[in-house]
Structure formats: C-alpha cells, structure tokens
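>>> mind folding the following:
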Amino acid sequence: MSRAAGQPITEETAYTVSAYWCCVRVISETVGQMPWRIHERTSSGQRVAEYHPADRLVNRIPNREQDAATWRELMLRWVLTWGNAYSEIVRDSSYRPIELWPIEPWRVAPLRADNALWYEVQQADGDPVTLPAADVLHFRGLGDDLVGWSVLRYAARSLGLSMAQEESMAAQQENGAKLSGILRPPGAGSFTREKTDAIAAAWQQQNAGSKNHGRVYLINQGIEFTPLSMPNTDAQLLESRQFSVIDICRFMRVPPHKVFDLTRATFSNITHQSLEFQTDTIGPWIVKLEQQVNRKLISPAAAGRFFSKINANAILRMDPDTRANWYTRLRDLGVFSPNQIAALEDMDTVGADGDVRLVPVNMQTLERAAAPPAPPPHVVPTATDDEDGERADEAADNG
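The predicted structure follows:
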C-alpha cells in the first residue's frame, strides 16, 4: 500500500475515485461487449470456426460459472488495476482447451526456471502450485519482460489528490463550508468560557452542514458578527478537481468525454474523439487479447489456419443515414451481400437469393483500361437485299 496526499492508495480504495472507476469500466465493458470469435482461413477467404474448441471459450462459455462477457470484463479490470490478469487453461486428454478459470493476480508470481517460464500460484491452504506457461493465459499491461505494472504504482499521487479533494469538500459541507466571520462580545467586554462554548454550540447547530447553507441566523445578546473576506477557494477546488480527472484519464489513456467530462468536447470533435478511443485506447488491448489466445488456445500446427478476432465494429453504431451509405458502398463493391447486411443489423435474411454479391457492370480492371483498343474484326462483304433483288430481276429478263 502506498500513500499520497495523506490518503492510503490500494487497488480497492482507488475505486472510490469516480474518474478511475469510470475509466476501468468504460474499457472493460467496451471490450466485454465485442464479439470474439475463432476464424478459419479458407481458399475463398475466411469463415467463423464454430467447431473449434476455443471459439466456445472466448465467445460463449469460458467455464461452468461465467459467461464470456463477464470473464472478459474481469480480465480487463484486473489488468487495468493490478497490471496483470491470469486464467488457467484446463485441457482434455487430447490437449484441447475446455475451460478457462480466472486466477487472482495477487496470488500469481511468474518465474523462469530451466530455461522456461512458469507461474507459481498460491493456493487457499498456502501451498504453491506451479503451472507451465502453456497452460496460463497472461494478459498484461505496460511492464517488463515478466509482468505488467500496476497503474496505481505511478498514478498514486493523482489518485491521492483526488481522494483528498473529495474528503476536503465533504468536510466543508459537514462543518459549514468555510470560516465566514468572527463573533465578538458587545463593546470591549468578553465572554466567560461557559458562555463562549454555549454560543459556539448554538452557532454550529444553526449553521453547520449542507442543509443550513445560506440560512439566516439571528444574533442576540449584543453579539457582533464581523465578516471575513476570503479567497474564492471553492472555485479553485473545483478547478483542481477537474485537473485531477484529466490527469487520471492520461494515465488510463481514456478521452475525458468517456468519463463524462465534456469541458473541452464539441459537436465537431467528439466523433473524432470516439474514433481515437477505439484506435488508441481499445485497439492495443484488443491486439493483446487476440495474440495471447492465438498463442495458448490454438495449437502451433493449426496456427496458420485458425486465428482469433475481436470485432471492434460492434461498437461503431453510426446514425441510420451514415450506416445506410456505408452498407451501400460496400455492397456495390461486392464486399457485402444483402444477407450479410441484414445479419449486421440483426434482421432476418431473405434466403439464398440474398447471398448473391453484386458489382457494377460498367467497371473494369486497371490493366484493361490502360491497354490499347483491339482492332475491329475483319468482316467479309456480303450482298445486300437490294443487290439480290437486282440480280433476280436481271436473271428473269435474260430468261
């Protein structure tokens, strides 16, 4: 555990910072909702390999207690918080993967021995068990050659500052926001200790707490209230809190508008920021997940034939007009068939006729367009109908 700004920073206390909590959620839940399938390369392109054992694990049921989306969110939450996420690969007698069981990252220690990578896992009884690297899915963030580093290790100051600001604002609301003035006895007199305590208690009861904010207090017994001029600390605190949100977003590489900070967002740039979220924030995690599954769940002999693929297009739900234009362009290029478009829109297909791909008839290859035109074919002249009639008349006259 580390401390910053007087606050204890742990993996659990960090979740009390709303910006950090939201960053972890937006990344893990976004990846969790994306379709993740195993594909097979074919002579005509590629297709989903539903029969591959790994497809069921990453797409539907990783183990008998979790669904795929929950398992993915857990892996991302762990790697975003602890820097590492692990799942044990359970295999059958034919060495095919049949289950993926999450292992808490604080129980795992990667190590090298005999020129091989192993994972030492602490069990509930305290005895360690060692697993070979081939039987452990290890997702990790930025780190060294063995483990990823916890974001909290470097973001502790920003998180501690944000927690301290929350505590300060809560204390202000509880204690009456700020010292706004001084109560003085009438003239040059003074209060006894008992009367001072009684006046202070009455003032605290009438003014402390957020529910008494702005309330009018009646001063009696000749007491004078002298207001104090104070700097605008409330505005400074809000500005500092906003800076903390931006700073945490930098550590997590999340656009601020994804954590509901729209200070710098405009209608013209928010679309581009959303695309940047997919390419700069989600993209690297997708690659890491795909490559780890390719290494551990697909045998080396089948690596050239099968591969895992996370479909990031599932989160790009454009407006209807833009989506229709996009489908039309890809259909006219022969990329999509009508049935494929219907499937992407979760609509019923139209049968075998909808599998036909269309291309414009007025298109040709670049090579044919650059080639010189072919010479016209040689045509042997033939007699016209008029010439045949004249010959017939001439033959009749000569007859």
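
>>> when you work out contacts or count neighbours from here on, use the C-alpha atoms and nothing else.
OK.

>>> how far does the longest helix anywhere in the chain sit from the chain's center?
For the chain, the helix that runs over the most residues, judged by DSSP state H, is helix 152-175. Chain-centre distance of helix 152-175: 26 Å, with C-alpha atoms, centre = their mean, to the nearest Å.

>>> how about stretch 1-10?
27 Å.

>>> secondary structure element for Ser308, which one?
strand 306-310 (DSSP states H and E).

>>> for that strand, which outside residues touch it?
34-41, 49, 286, 290-291, 293-294, 298 (C-alpha atoms under 8 Å, 6 or more residues apart in numbering).

>>> second chain to compare with the first, below:
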Amino acid sequence: MSIFVRLLEAIGIASASAPPIASRPAPVGPIMAYNALDLSDPGLLEMMRDGRIGVSGLSVNERQALRNSTFFRAMNLIAGSIGKLPIHLMRRNGKLTEKASEHPLFNVLHRKPNDYQTASRFKSYMQLAALLDGSAYALKIKSRGAVRQLIPLARRSVKPQLSDDFVLTFRYTRPNGTVVTLQADDVFHFSTPLSLDGLNGVSLLDVAADTLGLTIKAQQAAARLLTKGTMARGALQTEATLGEEAIAHLKQSLAEGYAGANAEHDWLILEEGLKANAFGYNAKDSQLIELMKREAEEVSRFTGAPRPLLMFDETSWGSGVRELGLFLVTYCLMDWFVIWEEAIWMWLLTPEEQKTFYAKFNEGALLRGSLKDQADFFKAALGPNGAWLEPNEVRESFDRNPIEGGEGLPRSGTTAAAIAQADKPDDKEGSENGA
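The predicted structure is shown next:
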C-alpha cells in the first residue's frame, strides 16, 4: 500500500477494506480534500505531528506544555488576570467620560458574550488561544447593526488571508471539514504583540518549543532514575563467601537497626570482614535538579510573568504585594490591555461609534495593595489640597452604596475635607502648639 493511500485512509477518504481506487466509479463532484488540503502546506505536517519539534527531538503540544508547572502557572496567571478584570465600554461626552451601559456591546464585554460563556470564561479562553497559537478569533453575531454575541472559533481553524489589493478575509474550517471564507467585518480577532508577517502572531509554543522539550526530557530522565535507577547508597564487600543464612541475617540486621530517620548518623558494625563502599553516583550528581531549575527560569522569561508570582521561592517578594501587582501590570499585562482595547475599538464598533466610544480595562483590582495602602491612597484622594475623587466614588470602589452629599469633590470647610485634615499628624501637632 502506497504512502498516499495511507494518508487518504488517515483523513477518512480511503479505507483498507474498500476496493482499489482504480476500480471505483468516478466521483460525481470534486473531492474536497484535494482543495482543502495542500500536500505542500506546512499545516499538514503540523496536523500529523500535533506539536512543535525542538532540539530535544520531542513534539511539544499544548497538553504537554501545560503539564510543566512553570508554564501552566504563567498561562493561568496571564489568562486568569485578563479574565477576571472587567472591560467597560466608555463614552466621551464632551470633556467628560462615562460608562456606556446602555450600548449593547457593554453587556457583551462586561457580562454575557454569548449564550454559553460568562465574560471571564470568554476572555480567558481567547487570551489562552492567543498565547498558545499566536492569534484568537471569535465570530460576531449582529442584530440591528450592533454586536449582540461573540462566539469563539476553534483554535487553529481560522487562517487570515490578505489579497493582492489588501483586502483581509479569513479562511475558516468548520468542524465538519467544510471551508468557508469570512469577511473581516464578521470576525473579532487579535494577536500577540510580535508578528513575522503582520497577520499572524508569534505562538508561544513555537518559540518555547526547545525549552519545553528539554524540560520534558529532564523530567523523563528523573522518572527513569526514580523507577529504574539504582538508589542504594553503597555496597558491602568481602573476600569471604557468605551463605544464604548469613545474607538473610545481615539484611534483617540492617532493616531493624539501621533503617529510618533515627539511624541517620549511626555507624554500621560489620562482621565477616565486610567493607562498606559508598556509590560515587547518585541523584544529586546527575544535576537533574539544577537542569530543571534552569529550564523553569527559561520558561518564565518566555512568558514575562514575575518570578515571585511563578512561585520561585528563592526570589524576593520586594516591599509588598502592591509592587508585585504593579510589576505584573506594567511589564506583562499592559501589552495585552492595549491589544484588547484596540481590537474592540477596531472590530466591534462602527466608524461612527469609534469617534466617541472606546474600551477600557479596569486594572485597579491588581493594584489595590494592602488595606493600609488603600487607606493612605483614598485619604490623599479626598484631601483638601487638590482632591481628585468624590466620597461616593471611594465608596463604589468597596461596593458600598452612595451617601447623601457624597457627590462632588471635597472642598475646604466640608466634612470630608475636615476629617482628612484632622487625620494628618503634622496638622494636629501644629494646632496644639498654636493653642
């Protein structure tokens, strides 16, 4: 049987029990597999091996990659952070900005993107798809000119295409195998910050395949050492010949008198001219632990997540949780905030709406810090010298109901300003000295 026939059998067009191709009647219509699957297409090799082959010689797919604790923690940290942070559709009203809660897209982004996912599940899935594959795609369901739902499209089922006259379309392969062309206005999509062709983002699995493959190799070596390797600390050697009874007595003596943690510093009392020879090779000498630590650090560099948040216990936590949150937002998540906000503005709003509407992530949940830090911040925000927050805005940050008189910035002489002024130690001491 030729390799071509085997390939047809693998994709369901031919079978071993079917008559030879030459004896079959000619098909009525074209065989779609020839049109949809080009043998020179790099995607064919990707489909057959289902992974990325690195210097280790292993094919690394997403399931193997997510078994790596560092990689899983980084993906969960980034995708989970994007999922839990709310996205608000905002409107510019002159010099003021406000939440556009009456716009249909506001509910799609903030509450219910479709009939089977919550907003956090949708955002986490799209973010993880972008990290693993380089791009994420969702189908737009419209009604009366507005986007009412966003349906995530299966990973690796969409391929962007740019025509000679620079018209963007998307080649989408449905679950049943049929291929359709989607117009740019039908698809919500975004990619990783890096791209080699301006259309497809760089996949994290592609660039980290070498590191992940070596990590898998190190884990396999450690597993072989623990399951099949020699873990004994040494051997007892003698020139005399020991009988079965003597060997059994020696084993029993070692098990009863020198086993367990309490015998860690005991000395063996040897008979029959026995000599103790320690093995020079052990698990520590193999340097597997050092190799696995090094590869874990390499994985953390690819993801950009802060080392303390990846549970590297030998790293410093800095001066507080707030600083870690600031590091995560500034050097890891900020790029994704901009990508999401620009994609929403470009693909989910009409040209007329783009003049006044925009999307905004609320990253404040990651920057709140401790209760003391929050108290100091809001005290300064309500202070008499240049207040920039209203009392009800502060209460809203803690999910508290507004109070009467809580609108407007505090002014000198008001209750809020007086309380903030009285809480300042320097001012209190100055008033007492002046009295």
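
>>> TM-score for these two?
Put the two chains on top of each other and the TM-score (TM-score structural alignment, normalised by the length of structure 1) is 0.77; 345 aligned residues with a C-alpha RMSD of 3.2 Å.

>>> rewinding a little: counterpart of the longest helix of structure 1 in structure 2, which residues?
Here helix 152-175 of structure 1 aligns to structure 2 at residues 205-228, judged by TM-score structural alignment.

>>> sort out which residues of that stretch are buried, please.
Neighbour counts over stretch 205-228 of structure 2 (16 or more other C-alpha atoms under 10 Å) mark 205-206, 208-219, 222, 225 as buried.

>>> one more: stretch 334-349 of structure 1?
In stretch 334-349 of structure 1, counting by 16+ other C-alpha under 10 Å, buried: Phe336, Ser337, Pro338, Asn339, Gln340, Ile341.

>>> what does the fifth one correspond to in structure 2?
Taking TM-score structural alignment, Gln340 of structure 1 has Glu393 as its aligned residue in structure 2.

>>> with adjacent residues omitted, what lies nearest to Trp118 of structure 1?
Nearest non-adjacent residue to Trp118 of structure 1, counting by C-alpha to C-alpha, 6 or more residues apart in numbering: Pro132, 4.8 Å away.

>>> what are the ranges of the strands in structure 2?
Using DSSP state E, the strands assigned to structure 2 run over residues 52-53, 59-60, 87-93, 96-99, 135-143, 146-152, 158-162, 168-173, 179-183, 187-191, 234-237, 275-278, 357-361.

>>> Ala10 of structure 2 is nearest to which of these?
Of all the strands of structure 2, it is strand 168-173 that lies closest to Ala10 of structure 2, at 18.0 Å by C-alpha to C-alpha.

>>> the closest one packs against which elements?
Counting contacts by 3 or more C-alpha pairs under 8 Å, 6 or more residues apart in numbering; DSSP states H and E, strand 168-173 of structure 2 packs against strand 158-162, strand 179-183.

>>> which position in structure 1 pairs with Ile344 of structure 2?
That one, Ile344 of structure 2, aligns with Val293 by TM-score structural alignment.

>>> so how far is Pro256 of structure 1 from its match?
31 Å (C-alpha to C-alpha, to the nearest Å).

>>> what is the burial count for Gly198 of structure 2?
Gly198 of structure 2: 8 surrounding residues under other C-alpha atoms under 10 Å.

>>> same question, the one 5 residues further on
Applying other C-alpha under 10 Å, we find 20 residues neighbouring Ser203 of structure 2.

>>> ok, Pro86 of structure 2 next?
Neighbours of Pro86 of structure 2 using other C-alpha under 10 Å come to 20.

>>> quick check: it touching Asn362?
Yes - applying C-alpha atoms under 8 Å as the test, Pro86 of structure 2 and Asn362 come out as touching, 5.8 Å apart.

>>> returning to that earlier point: average gap between the strand holding Ser308 of structure 1 and structure 2?
Compared with structure 2 after the fit, strand 306-310 of structure 1 shows a mean deviation of 0.6 Å (mean C-alpha distance after the TM-score superposition for structure 1).

>>> what range in structure 2 does that strand sit on?
The counterpart of strand 306-310 of structure 1 in structure 2, using TM-score structural alignment, spans residues 357-361.

>>> pick out the most distant pair among the buried residues of stretch 205-228 of structure 2.
Asp206 and Leu225 (29.4 Å).

>>> between the helices and strands packed on strand 168-173 of structure 2, which one is nearest to Leu333 of structure 2?
strand 158-162 (25.1 Å).

>>> which residue in structure 1 lines up with Gln64 of structure 2?
Under the alignment (TM-score structural alignment), Gln64 of structure 2 pairs with Thr13 in structure 1.
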